[in-house]
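Visitor: Okay, sequence plus prediction incoming.
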Amino acid sequence: MAVDDGGPDKGSALPRVAAEKGSSDALPVSDGESGSPKKKTGEVVEGEVSAEATPAEAEEEIPPVGYFTLFRYANRKDALFIGLAAAGSIINGACLPVFTLVFGKMIDGFGYNILYPTNLQSTIHEYILYYLYIGLAGFAGACMQELFWTVSSVRQVNAVRARYFHSALRQDISYHEAKTTGGRLLQGLNEDCVTLQSAIGDRVGRTLFNLSQAFIGIIVAFIRGWDMTLVMLAVMPVLIVMGFLMSTLIARLTSKMNAAYADANALAQATLGNMRTVYAFNGEVRSLDTYTRTLDEPVRVGIRQGVYSGGIVGLTNMVAFSCYALALWYGSTRVIAGSMTGGEVLNVLFAALIGGFALGQAAPNLQYFQQGRAAGARVFAMMDAKAGIDAQAPGLEPASVEGAIVASGVHFSYPSRPDVPVLRGFDLEVKPGQTVALVGESGSGKSTVVGLLQRFYDPDAGSLELDGVDVRVLGLRWLRSQMGLVSQEPTLFATTIRENIRYGRPDASDADIEAASRAANAHRFVCALPMAYDTHVGEKGVQMSGGQKQRIAIARAILRDPRILLLDEATSALDAKSERVVQDALDRLMKGRTTVVIAHRLSTIRDADQIAVVKQGRVVERGTHDQLLQIANGAYSVLVAMQSGRRGPAR
């Protein structure tokens, strides 16, 4: 049906919109009409806090990327660091096999010169120098390995983090609403980046170290006694399997233990974050019992880890010493036959064992590379995602703004719930400098209009215009710079009052901040605090009262000096005293600005230039307070009557 444009009809003294007789499907009530279902982060039931959160949404499995793709942000300097780190790992790994070679020759030297003290002393001095050289090489190799793998991986992952965060900031609201369930974005920034850093850093170094040690050890063993080496290699697969099993099993059990402790930590965090509720319901004992029960699982995992580790280590030692016995028996037969010396036997024995153990230690690193490929796929998918509404995209930036807003036939459903229409042919006209209030039942779509004005979303149909220009044509950053938002639950950052206000205009001086604070009726309470403007507000402003947070948010909006002001139930959560103070500040802020007010308390919008009643996504009535009250059984009259406690329509 046709909606009045806000001016009186020629044949009627009152603007009137006939009640909509359309669909009666009830819209689900959303969290602040944002269209997104409320998310639970910790449920409090009679003083006991549950750490169980809403399950993360099922996400499409992303195939792992190729391993070398993980190095996509390595520059020339990183490539140099990687080369030096690889050389250091190889040198460090080679030291122990080379040591066995020198050790075997030293044993033979002692045997040859045992009856010649002068020669023996000279031999000792010679091998002392060899050991010093090996030590220096090991020192240099280890330093290069640890330093350059760490530096190169940190540099690359820092570049990934910066690009990941930049990509997250470029995405539109619908992307964040779909991805942040279960902390998906934060997991990518934290856990996935840590996994990625390990896969391109220290794990590569350890693998190269182990492979160098293994191959050089086996080569030395073959050179010094190939037949004895073959005898030892017959047993070596058992040692390799043992080493692999031990490393893999311990890694899995450690992961399980960390997960069990994570559950306990989540419960503790949820409990400590809701202490008022815990105290109110005398839930201290129950919370402690619940937390204690969550610690039982880490104990069970720890016992299993101890049993498995002890068994595998014991079995490995038994097999290793059996291998020693077999090797020494075979070596003794070769010594008796005169085909090998005692030093060569010891050299082959130690070099082959070192090589076998090193291979066993290298194998478990493969799982870290696989985890890194999977983490890299998730991180790079986020970084490569194209924003539906890109804040960086170019657009028109008019030199001035009048503040005229026109919504024509707007239809909209949230991307997360495309089958639930929120706006169904929404029409509204706001003239420059005019204050228009949107009222209606919860879930009618009022707050959705604010989101569309800021281009958090685009309409499915219809248009939204600012000064006659479709908002989709305007530069997004410029568009939002012309608007100031004060919402029901203002968002404060965990920093000082000064920095929270300065967020409205980063280049503002302290004098500008104080002036904005005075205009917002905040200066007096701020100065009464011990640290005044340098007072930290706590996480999400937890140290401030509702009225104080609201006034800080208003000061931030004043500092921004927007041409268009959006007030989304800015006083609905306040008590009467705080509401009066905040409303006074809002009245000053609204002067000379185009203002769209979403109000729950109708008493706060009686003086609005125009009041639009929204029902099931449409404007069904529009006019001033007095005009709308004169409509018999009108939607606005019913709302006023409900709030004033009268059963019949207001007059």
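Guide: Perfect, I can see it now.

Visitor: switch to C-alpha atoms for all contacts and neighbour counts from now on
Guide: OK.

Visitor: hey, where'd the helices end up in the stretch 101-250 of the chain?
Guide: For the stretch 101-250 of the chain, the helices defined by DSSP state H, counting those that start in this stretch occupy 117-170, 173-179, 184-187, 193-199, 202-272.

Visitor: Pull the residues that contact the shortest one.
Guide: Just to be clear, that refers to helix 184-187. Residues outside helix 184-187 that contact it (Cα atoms under 8 Å, 6 or more residues apart in numbering) are 168, 179-180.

Visitor: let's bring in a second one:
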Amino acid sequence: MAPKLDLDDLKGQLNEAYIADDEQKRKEEDTSSSSISSIPDNKEDGKKKKEKPPPPENPPVPFFDLFRYASPTDFVLLVLGTLGAIGTGICFPIMLILFGDITNAFVGGGLDQETINEINCNISNDPNYTYPYPLGPTCNLSDPTNSYANSPEGQAIQDEFTKFGIYVAVIGAALFVLGFIFVTALNFTAENQVYRIRSRFLQAVLRQDVGWYDTKSSNDFASRITEDLNKIQDGIGEKIGMFTFSMTSFIASIINAFIHGWQLTLVMLVSTPVLAISMGILAKVQASLTENELKAYAEAGGVAEEQRN
């Protein structure tokens, strides 16, 4: 005989089944909503992709580290070029001393008042032209028979001119030789070092794994390496000689000025701090403009490389 069904028990079992089914649906809805919320927004993800993190700023390289790839021959040429620049800088104050001596010979060549009263020079070839002062009879300094040309004062001026011509010729030859040495030596050693840097850089790049090229931007590679090496070549080449020449000439000129007229030199040095500050500001601005120029050239070179490829 079949067991008798209890309606109350049947209702209770149905209610429990409905409750369990509702709880299961709620769990599934919570799981789906949490998974949907975990999906990133496409717009925000696109923004993150577009906004690349800024590249780290490389610290400036110390000046003497630029010569790490120099060979012993390059160091010899560097010293030789520096010495040539120092010699060239010393020659210019010597030229100033010579010009000052010849000026003194013009002004005070032993022409006292009595001598002037005895001379009336015919400066032009016009026989009617006379020196506009009430002097004595007309004479011509180009005439070897006139009294002044054969006087001790005239001989002294002629000797000063002769010495001036000889000294200027010697210093001019020295300037040519020393200038040629320092320009040629420094440019030659700069070319050698830049060639060595370029070769080692290329070797280092070719030794990298394939994954390294995926993490590095190579669009502006060619233009950036060219610009950077050109700046290095300018910095370790002829500009070293020009800086050494300028500093040597400045120091030698200051010493010369103190020897020949220290009072006037002190007055002129009042403006030195202003000049130094202005030059420092100019150097800072120029360095900033050079950095911006390199970045602009790198971006333009990268675009050109992409279009060509």
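Guide: Good, I have the coordinates. As the structure is a computational prediction, the values presented were derived from the model and not from experiment.

Visitor: Can you calculate the TM-score here?
Guide: TM-score of the superposed chains, computed with TM-score structural alignment, normalised by the length of the second structure, equals 0.61; 220 aligned residues with a Cα RMSD of 3.3 Å.

Visitor: Distance-wise, check the residue sitting nearest the centre point of the first structure relative to residue 361 of the first structure.
Guide: What sits nearest the mean C-alpha location of the first structure, by Cα atoms, centre = their mean, is residue 186, with 1.0 Å. To residue 361 of the first structure, residue 186 of the first structure is 32 Å away according to Cα to Cα, to the nearest Å.

Visitor: and what of residue 374 of the first structure?
Guide: From residue 374 of the first structure over to residue 361 of the first structure the distance is 22 Å, taken as Cα to Cα.

Visitor: Of those two, which one has the most company?
Guide: Remark: of residue 374 of the first structure and residue 361, residue 361 carries more neighbours, 25 against 21, as counted by other Cα atoms under 10 Å.

Visitor: when you align them, which residue in the second structure goes with the more buried one?
Guide: Counting by TM-score structural alignment, residue 361 of the first structure lines up with no residue in the second structure.

Visitor: List the contacts of residue 361 of the first structure.
Guide: 210, 240, 243-244, 247.

Visitor: Just want the angle from the host helix or strand of it to helix 202-272.
Guide: Per DSSP states H and E, residue 361 of the first structure falls inside helix 342-362. Relative orientation of helix 342-362 of the first structure versus helix 202-272 (axes from the mean of the first three to the mean of the last three Cα atoms, to 10 degrees): 40 degrees.

Visitor: For helix 342-362 of the first structure, buried residues please.
Guide: Residues of helix 342-362 of the first structure classed as buried by neighbour count (16 or more other Cα atoms under 10 Å): 342-362.

Visitor: before we move on, back to that, mind checking which of the contacts of helix 184-187 of the first structure are buried?
Guide: Using 16+ other Cα under 10 Å, the buried ones in these are 168, 179.

Visitor: now the contacts of helix 184-187 of the first structure in JSON lines, with distance to residue 70 of the first structure?
Guide: Formatted as JSON lines, these follow (distance: Cα to Cα, whole Å):
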{"residue": "168", "distance to residue 70 of the first structure": "19"}
{"residue": "179", "distance to residue 70 of the first structure": "23"}
{"residue": "180", "distance to residue 70 of the first structure": "24"}
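
Visitor: So which of the contacts of helix 184-187 of the first structure is the closest to residue 266 of the first structure?
Guide: residue 180 (17.2 Å; Cα to Cα).

Visitor: Now do the same for that closest one: its match in the second structure.
Guide: That one, residue 180 of the first structure, aligns with residue 217 by TM-score structural alignment.

Visitor: Distance-wise, check its match relative to residue 68 of the second structure.
Guide: Taking Cα to Cα, one finds residue 217 of the second structure at 27 Å from residue 68 of the second structure.

Visitor: Could you do residue 99 of the second structure as well?
Guide: Taking Cα to Cα, one finds residue 99 of the second structure at 44 Å from residue 68 of the second structure.

Visitor: With neighbour numbers in mind, choose between those two.
Guide: A direct count of neighbours by other Cα under 10 Å for residue 99 of the second structure and residue 68 places residue 99 higher, at 14 against 9.
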